[in-house]
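1. give me a model of this one.
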Amino acid sequence: MTKDQFLTRLLSRRRALLAGAAAVGAAGTAGLFAAGTGDTPKRPVLPAAAPPARRPLKPSAYRLQPLTGYGPPRAAPRRTLVRHEPLLKVSGRGRTMVLTFDDGPDPRYTPDILDTLAEYDVRAMFFVCGEMAVGNKDLLTRMSDEGHTVGNHTWSHPLLTRLSRGRIRSEMERTCDVIEEAYGERPQWFRAPYGAWNRAAFQLGAELGMEPLAWTVDTLDWTAPAARTIVGRVENGAAPGVVVLSHDAGGDRSQSVRALRDYLPQLLDSGYHITVPRRHYA
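-> This next block holds a predicted model:
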């Protein structure tokens, strides 16, 4: 076989191989469009489309997204126990006492009382009336900032035993709303005006999440005695767990302001710890 004949055969075989490969490729491609029976072409199966990309949330929207899977489940809040009589004393370590002030806030006397408490780094309780608080919200804000406890003393200081259940609820609820707005949280304690409690007051107070607190030592400062008389009543009644009742509104309370300046340092020097009570849930 000559060289030319050999080259001619080689090229012919190469063309045949290329033609066969092209035919196989065409058949495979046709299989993608015409499979099964009949000649109707079918569209190729494509992978599922990815979900559309989520638009980024605005910074404020992130706060609306619930967080799940982090930390223990939140327990339902416990209901406040419905008591049949108010608490008179508080528990605490050592010689613990509580100072309470009713009927305010009054811009003529409450700031001076707060100044004295701040001077000795002491916390107290203020049972406020809604009609006084609504015009002196800055004083409630100060009480909150300085760590004092604000309680509910009704809206207009009525005798609850003469009111309907609906009126009692209104007196309490309106005051709760004002306290929450100015103080930052709803009150956890309430005190009936004149110490006049009834079943409705206990039940409604519990429904609003409040514990009833009365007092152990009454300074009777509402009768406007001399400051030294108020000081004597506090010092004679001082004992562990005692709750002292004074007033920062409802009349001339200048003697109450002066008395606090005298008996507070004496109580501290005698080893008493002046504090605010903690809630004890049932």
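2. make it CA atoms for all contacts and neighbour counts henceforth
-> Fine.
3. and the closest residue to Pro111 other than its chain neighbours, what does it touch?
-> Using Cα to Cα, 6 or more residues apart in numbering and skipping the chain neighbours, the partner closest in space to Pro111 is Leu139 (7.5 Å). Neighbouring residues of Leu139 by Cα atoms under 8 Å, 6 or more residues apart in numbering: 105, 107, 110-111.
4. quick one, helices of the stretch 151-282 of the chain?
-> 165-183, 199-207, 227-237, 254-269 (DSSP state H, counting those that start in this stretch).
5. second input sequence below; structure requested for side-by-side comparison:
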Amino acid sequence: MLSHHQMISRRLLLSIAGVTVLSTGACGPPAGNPSDASHSGPPSDTLPSAAKPDGAPGAHPAPAASRTGSPAANTPGPPPGPAKPQPVTDPLLELDASERTIALTLDDGPHPTHTPVVLELLRSHGIRATFFLIGENAAEYPALVRAIAGEGHHIGNHTWTHPDLRHLPEPQVHDELERTSDLLQGLSGRPVTWFRAPGGDWADVTLRVCAELGMRPMGWSVDPRDWDRPGTAQITSRVLEGVRPGSIVLNHDGGGDRSQTVDALHTYLPALLADGYRFTTPQ
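-> Sure thing, here's the model as predicted:
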């Protein structure tokens, strides 16, 4: 049996222990209080940064700019997507008529006989022209393509085989244009930015593919029909009578015998220069 003194000591120890247990339980959340439920999980330092609220210890708050909807400074954005195709436009038929300028264009080359003569003539008059080249001709005479580019002339796409594009399915139209642009850019070192449909026969699919490949369509406003070989005098008179400020003149340096065209160029180029016209290449 415990003595009176031992019983008092035991009661005192139990009383002290009870206070300790109660004190420890007061540090936890009151039972049934949902507002403090977050404190029942792990400390905020152990949460993944994405789950931590802004300002919590160890959190990585988003840059202020990103919270306002603007890109954060020095924060790389998403990688750029593919270049958007140019909008489909109608063919360019004339230049700005407010200036006394005209554009000379030559189709169906390069030709081993006529193209070098035309280049020499243009060089002698200080004229820059636009050559719409056929892909299969360019593949056969790559040195002439480089010579045209080297003289500072513009090079345009005139398809690979010179077909009537109106009767071709879209994949074939795409092939005709893309193959030619790839070759011409490889030979000249410059992107091809202009396209001309053979015969000026435009179709919606042609204009769409032209835009998808980053080119613009160019037609003409003066056609002396030199491709039909009507004679040097006819070609010359048709050009001189048809030209006005802003005209785009169509001639051919390939596709057959173009000696009449070359002779006409010898006559009407100096006449137009003497009349105050300036030759340009559409940009």
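6. let me see the TM-score of these two.
-> The TM-score (TM-score structural alignment, normalised by the length of the first structure) is 0.70; 204 aligned residues with a Cα RMSD of 1.7 Å.
7. thinking again about what came up before, so which of the contacts of Leu139 of the first structure are in helices?
-> 110-111 (DSSP state H).
8. could the contacts of Leu139 of the first structure go into JSON lines alongside distance to Gly92 of the first structure and neighbour count?
-> Compiled in JSON lines, those are given as follows (distance: Cα to Cα, whole Å; neighbours: other Cα atoms under 10 Å):
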{"residue": "Pro105", "distance to Gly92 of the first structure": "27", "neighbour count": "29"}
{"residue": "Pro107", "distance to Gly92 of the first structure": "32", "neighbour count": "15"}
{"residue": "Thr110", "distance to Gly92 of the first structure": "27", "neighbour count": "20"}
{"residue": "Pro111", "distance to Gly92 of the first structure": "28", "neighbour count": "17"}
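9. okay if I get the contacts of Leu139 of the first structure as JSON lines plus distance to Arg83 of the first structure?
-> Listed next are the contacts of Leu139 of the first structure as JSON lines, based on distance: Cα to Cα, whole Å:
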{"residue": "Pro105", "distance to Arg83 of the first structure": "27"}
{"residue": "Pro107", "distance to Arg83 of the first structure": "34"}
{"residue": "Thr110", "distance to Arg83 of the first structure": "31"}
{"residue": "Pro111", "distance to Arg83 of the first structure": "34"}
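10. trace Thr216 of the first structure over to the second structure, please.
-> Aligned by TM-score structural alignment, Thr216 of the first structure pairs with Ser221 of the second structure.
11. kindly report the same for Pro193 of the first structure.
-> Under TM-score structural alignment, Pro193 of the first structure pairs with Pro198 in the second structure.
12. quick one on the thing from earlier: so which of the contacts of Leu139 of the first structure hold up in the second structure?
-> Retained in the second structure (both residues aligned by TM-score structural alignment, their matches' Cα atoms under 8 Å) from those: 105, 107, 110-111.
13. centroid-nearest residue for the first structure?
-> Centroid-nearest residue in the first structure: Glu185, 6.2 Å away (criterion: Cα atoms, centre = their mean).
14. gap between that residue and Ala133 of the first structure?
-> 14 Å (Cα to Cα, to the nearest Å).
15. who are the packing partners of the lengthiest helix in the first structure?
-> In the first structure, assigned by DSSP H, the helix with the most residues is helix 3-33. On a contact count with 3 or more Cα pairs under 8 Å, 6 or more residues apart in numbering; DSSP states H and E, helix 3-33 of the first structure meets no helix or strand.
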